[in-house]
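Asks: missing the sequence, but the structure's below:
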């Protein structure tokens, strides 16, 4: 059983918290209200209904706490935690991510499949449209590769489109990535990304959710999911989004949480660029190259301060014109650090000078 953050809790208190977590209409603030009022989840569960009402809690909460479904769900969660690479983080535990803990509505419980230590590492979120264009997907992948290579964990929502491209690109270069679900971890959505999520877990990354394990994809869950994506991250990059995109919710939450918001502009004729243009008008950082993100964050990651050459004088192009090579081989050949190589390759890829195919870089004819 993997409960490094729960070692101070008795088995009864742990089970009681899992039961509280499943009650209807009991969000993060009400969860903490109960713990503060009664001192523990166990005491809260045993308190009279009148005491709950006095705290302003809905009758449905008090009535459901002794439900067999609530008890059975908590028992199932305890069994889930006995499986390898399954973890539970609590908002008052030592291993709870510090940035997320700053939120007034931080999740009281976080289920984690994979490596929970990643949640404490410097993260950048990459989000965007589920129906992204091919150039948008390529841009998300390029930025993800470079930022992951620079030492950042790439955080996103495991949705179709931009999210999936960002997760996959981070994995492709051996980076780390976190997927935040709007469902329970045992009711994965979207199913088309189940294999991607399994690969993330197997390769040392993580998939997380604040929701009960079997929670379905209810529309109201996804704005809640978005606050976790932004809350975990130093900043949020929106690659492509319409004005109605949920990515703009993530960006708005990031701004409210004091995180940086970055947006990539596009054609004025492309509907998928209008959301990014709106963000830029509202004060988001206009991003045309990865350096626009990395430069202000030098203290958080491993990129060297050496300037990246302009494309016209790039030594990497000479190497790639000779033969396709991996990022690692390029780093060895030119004597640069891998993060610097990845940042440079991203610049060249965005300019259409190089392309990545099956993990190897090649120069494109112009």
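Replies: That came through fine. Worth saying up front: this structure is predicted, and the values here are computed from it rather than measured.

Asks: can we go C-alpha only for contacts and neighbour counts from here?
Replies: Noted.

Asks: I'd like the distance from the lengthiest helix in the chain to the chain centre, please.
Replies: Using DSSP state H, we find that the single longest helix of the chain is helix 134-149. Computed by CA atoms, centre = their mean, to the nearest Å, the chain-centroid distance of helix 134-149 equals 15 Å.

Asks: What of stretch 22-37?
Replies: So, by CA atoms, centre = their mean, the centroid of stretch 22-37 is 24 Å from its chain's centroid.

Asks: likewise stretch 316-335?
Replies: So, by CA atoms, centre = their mean, the centroid of stretch 316-335 is 31 Å from its chain's centroid.

Asks: Give the helix, strand or coil label for the residue minimising distance to the centre of the chain.
Replies: For the chain, the residue sitting closest to the mean C-alpha position, by CA atoms, centre = their mean, is residue 155 at 2.7 Å. Put simply, residue 155 is strand when judged by DSSP: H, G, I helix; E, B strand; the rest coil.

Asks: and here's the other structure:
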């Protein structure tokens, strides 16, 4: 068996051994150094580190299903842009390796080097409000423009909006999925997933062919937080799965951020709960960047990151040669809108701004009731009577 196949076979065997979870596997790897050495050990040596039942399970020959999985994985790896990273190998994300239960294997589609850069997770409700999705997209775009890679879970709602915003700027985006790397869930995000695989990367701890089992999604949340220096929760109900990610982040020593909302909004309850528990209240991208710059997990230097003022209540935009105040920028955008519905691309051409500048200013005006979004993506000025 070629060296690559032999090594991968041992990792798959360890990953799928009965009764051996990530924490126990890490214990074994610390003791023996590699999966091959684990399977080369005898019962007394194994029983010194795991239970007798686990030691017996490790001594069993690999089942035929594991051999078939090896063949399927090797076929998947032969496709361009597909990678598998094992715990401890060069390129395995350092922050993720530090959590108590890191994945033994990461299946990756796209640019694996993004996992080694400065990352921030953005998560929130699947049933997000229109405003919540706009906030997620605006924050992701601003933070990606500052050099952060945005990590999320490819779910509907906040996750998808965060990926969309990040794809517009230089920081890139990582989607951590709860299926095998060859499947897409939800199917509605298939096109988005392909864009992420092309411009960012898609990551899974689950082997090729793994279907969307409900229990896999909460489990993968530890990877979303584990890859990141911090987690930003945009919208979350009191029982939201996003709170699992946030609390796992806190347990992992990550910064937790939350955007506040109305006391009457159900989707703000989770964020308010996190803030009461110690999460940092944020309403600008700068708030997040300044906090991360002090994080011992990730020394984000000012030279590497810009600090744009993308705020829900105020915005400063550099429009060509001169920098205008928030009110001047808003006035310029309203003038560019005119009286009729406008496509965003046409509005962008009229203004001569960046996408991030226009999106942020539109967000402020939409919150103020001076702009509305119409079906088909059109934008229209609201005239007060």
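Replies: Thanks, I have it. Note that the structure is a prediction, hence the values are computed from the model and not measured.

Asks: TM-score for the pair, please.
Replies: The TM-score (TM-score structural alignment, normalised by the length of structure 1) is 0.83; 355 aligned residues with a CA RMSD of 3.3 Å.

Asks: quick check: the longest helix of structure 1 aligns to which part of structure 2?
Replies: Under TM-score structural alignment, the match for helix 134-149 of structure 1 in structure 2 covers residues 130-145.

Asks: And the residue of structure 1 most remote from its centre, how far from residue 58 of structure 1?
Replies: In structure 1, the residue that sits farthest from the middle, by CA atoms, centre = their mean, is residue 50; the gap is 39.8 Å. In this structure, residue 50 of structure 1 and residue 58 of structure 1 are 11 Å apart, going by CA to CA, to the nearest Å.

Asks: Residue 332 of structure 2: neighbouring residues, count only.
Replies: Residues contacting residue 332 of structure 2 under the criterion other CA atoms under 10 Å number 15.

Asks: Next: residue 82 of structure 1.
Replies: Count around residue 82 of structure 1 with other CA under 10 Å applied: 13.

Asks: Same question for residue 343 of structure 1.
Replies: 25.

Asks: so what's residue 308 of structure 2 up against?
Replies: Residues near residue 308 of structure 2 by CA atoms under 8 Å, 6 or more residues apart in numbering: 142, 146, 285, 286.

Asks: That one and residue 352 of structure 2, how far apart?
Replies: From residue 308 of structure 2 to residue 352 of structure 2 the distance is 18 Å (CA to CA).

Asks: same thing with residue 72 of structure 2?
Replies: Taking CA to CA, one finds residue 72 of structure 2 at 49 Å from residue 352 of structure 2.

Asks: hey, where'd the helices end up in the stretch 51-200 of structure 2?
Replies: 52-59, 64-77, 94-97, 130-145, 158-167, 190-199 (DSSP state H, counting those that start in this stretch).

Asks: typed the wrong thing, it's the stretch 251-385 of structure 2
Replies: Going by DSSP H, counting those that start in this stretch, the stretch 251-385 of structure 2 shows helices at 269-276, 285-292, 326-337, 344-351, 355-367.

Asks: Give me the neighbour count for the aligned residue in structure 1 for residue 65 of structure 2.
Replies: In structure 1, residue 65 of structure 2 lines up with residue 69, judged by TM-score structural alignment. Residue 69 of structure 1 is flanked by 14 other residues according to other CA under 10 Å.

Asks: in the helix or strand containing residue 222 of structure 2, what's buried?
Replies: Using DSSP states H and E, residue 222 of structure 2 maps to helix 216-226. Using 16 or more other CA atoms under 10 Å as the test for burial, helix 216-226 of structure 2 gives 216, 217, 220, 221, 222, 223, 224, 225, 226.

Asks: Residues in contact with stretch 348-356 of structure 1: which ones?
Replies: Residues contacting stretch 348-356 of structure 1 (CA under 8 Å, 6+ apart): 139, 142, 289, 311, 317, 345, 361, 362, 363, 364, 365, 366.

Asks: ends of stretch 269-289 of structure 2, how far apart?
Replies: OK, stretch 269-289 of structure 2 end separation, CA to CA: 24 Å.

Asks: need the contact list for residue 266 of structure 2.
Replies: 236, 237, 238.

Asks: before we move on, the earlier item: neighbour count added to the contacts of stretch 348-356 of structure 1, as TSV?
Replies: Output for those, formatted as TSV (neighbours: other CA atoms under 10 Å):
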residue	neighbour count
139	21
142	26
289	17
311	15
317	19
345	27
361	20
362	22
363	22
364	14
365	8
366	6
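
Asks: Greatest separation within those residues: which pair is it?
Replies: By the measure CA to CA, 289 and 365 form the most distant pair in the contacts of stretch 348-356 of structure 1, at 21.2 Å.

Asks: circling back: highest neighbour count among the contacts of residue 308 of structure 2?
Replies: residue 142 (32 neighbours).

Asks: contacting residues for that residue?
Replies: Residue 142 of structure 2 neighbours (CA under 8 Å, 6+ apart): 169, 285, 308, 310, 356.

Asks: Apply 10 Å and report the result again.
Replies: 136, 148, 165-166, 168-171, 284-286, 306-311, 355-357, 359-360 (CA atoms under 10 Å, 6 or more residues apart in numbering).

Asks: does residue 61 of structure 2 really touch residue 16, like I thought?
Replies: No: Residue 61 of structure 2 is beyond contact range of residue 16, at 11.8 Å (criterion: CA atoms under 10 Å).

Asks: Same drill for the two, tell me which one is more crowded.
Replies: Under the neighbour definition other CA under 10 Å, residue 61 of structure 2 and residue 16 were set side by side, and residue 16 has more, 17 against 10.
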